[in-house]
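**Q** Sequence first, predicted model second:
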Amino acid sequence: MAESNCTQVTEFSLMGFTEDPVTQATLFLIFLLTYLVTILGNFGVIVLIRASPQLRSPMYYFLGNLAFVDLCSSTIITPKMLVDFISEKKGIAYAGCVAQVFIFDLFGMTECFLLAMMAYDRYVAICHPLVYPLVLSPKCCFQLVTGSYLVGLANGVGQTIGMSRLSFCGSSVIHLFFCDISPLISLSTSDTTLSHIILRTSASLFGVSSSLVVLVSYVAIISTILSISSAEGKRKAFSTCASHLTTVSIFYGTSCFMYLKPSSDSSKEEDKWAAVLYTVVTPMLNPLIYSLRNKEVKEALRKLLLSKPKMFCSLCKQGSPCPGKPALSWV
């Protein structure tokens, strides 16, 4: 609870990467390009999956939602960071900080579980291919994705409630380029017990459980692949999960470095760049990884680019030419 003699902070200062104007301009251009690639890549994946009948399998249903989550999580962080590069005052209002914590934690945890669901999808496809259509039915996939968003929502609400009970009467300087719950807890001048409990419970209950699903799934996948006698069979089996394994390695690697590494004053600069990988680079890499390493995605993109739109009669819906009914529309 707030202290009686406390003057509550109404705005936080975000520490940038450097004060040198030339370096700031260079970083601004780099991060702007990264954000544009993120937007185009993830939006392109969503459009491609919706427009391509051959990409209607459960794996691409999960991938489309992953692209949406990456779009949202990147958008809540990067535009504000870009503005700070060209602004003298690098501040964020308390309400804006709360919004960043809520949305970032919502989509961050959602991504954890989406990656876990994608690992489970690869496990069923490789280890139990005969029952794959039955186990991962459209209804089941919808329930798994909905559950991922609900877990993310619970995490976001919990972290926001914990932050709302904190008092900030001392320093208002956050040594990151966005509002994250961990540095905010360290800035608080009030009792942080509840916030620590929520943070640790969330990490233990949600983070560990999703990572265990990934770990167990890939242990079973690797065991199954090694039991395949032919080298070609092993290669084909591994190629179906190589993109997801790459994505998981990047996401969990940067996340563990960011949140499990012991904090110290000497590591603040390292934390900033680890946060860049986690919040900016990873959302950009995901669509590139799935595009460059996935033959089905590349083939679907090729067909979409080479396909020609057909003209249909707007009245009888028959292909052109339609005798006696020249009114045509593009569909």
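**A** On my side now, so go ahead.

**Q** drop to CA atoms for contacts and neighbour counts, all remaining ones
**A** Will do.

**Q** mind listing the helices in this structure by residue range?
**A** Here the chain has its helices, by DSSP state H, at 21-51, 58-75, 78-85, 94-127, 132-135, 138-164, 181-187, 193-202, 208-227, 231-239, 242-260, 268-276, 282-293, 295-306.

**Q** how about these in JSON lines, adding mean neighbour count and distance to residue 11?
**A** JSON lines is the format used below for the helices of the chain (neighbours: other CA atoms under 10 Å; distance: least, CA to CA, whole Å):
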{"stretch": "helix 21-51", "mean neighbour count": "17", "distance to residue 11": "23"}
{"stretch": "helix 58-75", "mean neighbour count": "21", "distance to residue 11": "21"}
{"stretch": "helix 78-85", "mean neighbour count": "18", "distance to residue 11": "14"}
{"stretch": "helix 94-127", "mean neighbour count": "22", "distance to residue 11": "5"}
{"stretch": "helix 132-135", "mean neighbour count": "14", "distance to residue 11": "50"}
{"stretch": "helix 138-164", "mean neighbour count": "18", "distance to residue 11": "14"}
{"stretch": "helix 181-187", "mean neighbour count": "18", "distance to residue 11": "12"}
{"stretch": "helix 193-202", "mean neighbour count": "16", "distance to residue 11": "20"}
{"stretch": "helix 208-227", "mean neighbour count": "16", "distance to residue 11": "33"}
{"stretch": "helix 231-239", "mean neighbour count": "14", "distance to residue 11": "49"}
{"stretch": "helix 242-260", "mean neighbour count": "17", "distance to residue 11": "24"}
{"stretch": "helix 268-276", "mean neighbour count": "17", "distance to residue 11": "20"}
{"stretch": "helix 282-293", "mean neighbour count": "20", "distance to residue 11": "28"}
{"stretch": "helix 295-306", "mean neighbour count": "14", "distance to residue 11": "45"}
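
**Q** try this one next to it:
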Amino acid sequence: MTRRAVALCAGIALGLAALWPGLTDAHPLNGVVPSHALRLTLSEGALTADYSLRVPTHEIVQELNALDLDAARRGLTRQDSDAFIAEKLDELRDGLVLRADGAPVPWERLPLRAPTGLGNVRHVQFDQQLQATLPPGVTTLTISNGNLPDLLSHHMMELVVVGPLWLQDCSLWTLEEGRIRQDRGGRWGMEESGRELTITLAPAFGPVRRGLWRLNNPVVEGPRPAAEARVVPALTRARDGDLPELPLAVAILAAPFAAAAASRRALPVGVLCAALIGLAGAWTGGVATITAGLVGVGIGRLGAPPPLLAALGRVGLISAGAAAACTLGLRWLNP
């Protein structure tokens, strides 16, 4: 019974392997151990998963040997093979668990675009495309791969984003000081952590915010890597090095603002601008503005500033207010 199952499995696999060119180059170690490739496409209201599992042929042979005796005696027919593949695909689909904010979300299998369950004497590959409808307002997605939990396996996950969607975080990233230092998307590994992926979405944008965002961040129509869809938090985005022009501009405007601050009535407005800039994350600009304001108080004690300095001060004060408004706008667009 074992030899017959091996011969039938190997014969079918070798006969159909020609339909799958380049199969042996798609996964590491040429299929010696199981390998899971999961490519996710996130769009508005939907998540699509292209899931490919390559299993060593001897593992499939063991499953075939567990078929009922009548099937083993008469040989593995095409109908038996199709039924086995369909059952296997259902099992693999159920092993891929999707949760949206902790609640399970079912997958729907899309029509196959190519034959699946093919391979050779070394490995058999199962491919399927799944799609899930996401609930409105979802913020966290978790995908857990529970297939073949007892076998040491290779894992690869890749995430792309389509349309006006933005991410706050993804477990594929290693962040340092708010920046992506390592992106494991599309890379193979054998760590058990590769079985789970967590995606944190940015809050949904309204039509006004979305329109303003598009002015400065035109969305590529096709899929883009998840790292390019990341919304940097405002406290990081406005930090020195990310937006150096903002603190620099406010620092340059600090000198004329100092003259404007000679007027006691202008000082509270200047301090408010500095506080707003600082709260939005441009700490250099905020400190420079407050420092200039304090210098202006000292100037004010010497007497009223000359008309030219007063005029320059008013321009600086208006500019500082504009800088504060722009910084707050960045914070509004980057929750």
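**A** Yep, that arrived. Owing to the predicted nature of the structure, the values given are computational and were not obtained by experimental measurement.

**Q** Quick check: TM-score for this pair?
**A** Remark: TM-score between the superposed chains equals 0.24 [TM-score structural alignment, normalised by the length of the first structure]; 124 aligned residues with a CA RMSD of 6.0 Å.

**Q** quick revisit: among the helices of the first structure, which is nearest residue 14 of the first structure?
**A** Among these, the nearest to residue 14 of the first structure by CA to CA is helix 78-85 (8.5 Å).

**Q** how about residue 274 of the second structure, what does it touch?
**A** With contact set as CA atoms under 8 Å, 6 or more residues apart in numbering, residue 274 of the second structure has these partners: 285-287, 289-290, 320, 324.

**Q** Now it. Nearest residue, chain neighbours left out?
**A** residue 286 (4.4 Å; CA to CA, 6 or more residues apart in numbering).

**Q** Within the helices and strands, which one has the one you found?
**A** For residue 286 of the second structure, the host element (DSSP states H and E) is helix 283-301.

**Q** following that helix, which helix or strand comes up?
**A** helix 307-333.

**Q** just checking, what packs against that next one?
**A** helix 207-216, helix 234-237, helix 245-252, helix 254-260, helix 266-279 (3 or more CA pairs under 8 Å, 6 or more residues apart in numbering; DSSP states H and E).

**Q** highest average neighbour count across those helices?
**A** Greatest average neighbour count among those goes to helix 254-260 (a mean of 28), per mean count of other CA atoms under 10 Å.

**Q** quick revisit: export the helices and strands packed on helix 307-333 of the second structure as JSON lines, with columns for distance to residue 42 of the second structure.
**A** Converted to JSON lines, those look like this (distance: least, CA to CA, whole Å):
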{"stretch": "helix 207-216", "distance to residue 42 of the second structure": "18"}
{"stretch": "helix 234-237", "distance to residue 42 of the second structure": "24"}
{"stretch": "helix 245-252", "distance to residue 42 of the second structure": "33"}
{"stretch": "helix 254-260", "distance to residue 42 of the second structure": "45"}
{"stretch": "helix 266-279", "distance to residue 42 of the second structure": "33"}
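
**Q** So which of those is nearest residue 307 of the second structure?
**A** helix 254-260 (10.1 Å).

**Q** Leaving aside the residues adjacent along the chain, what's closest to residue 198 of the second structure?
**A** Per CA to CA, 6+ apart, closest to residue 198 of the second structure is residue 142, 4.5 Å.

**Q** What of residue 196 of the first structure?
**A** Nearest one to residue 196 of the first structure, counting by CA to CA, 6+ apart, is residue 185 at 7.8 Å.

**Q** Make sure the one you found is actually in contact with residue 195.
**A** Yes - the criterion here is CA atoms under 8 Å, and residue 185 of the first structure meets it with residue 195 at 7.1 Å.
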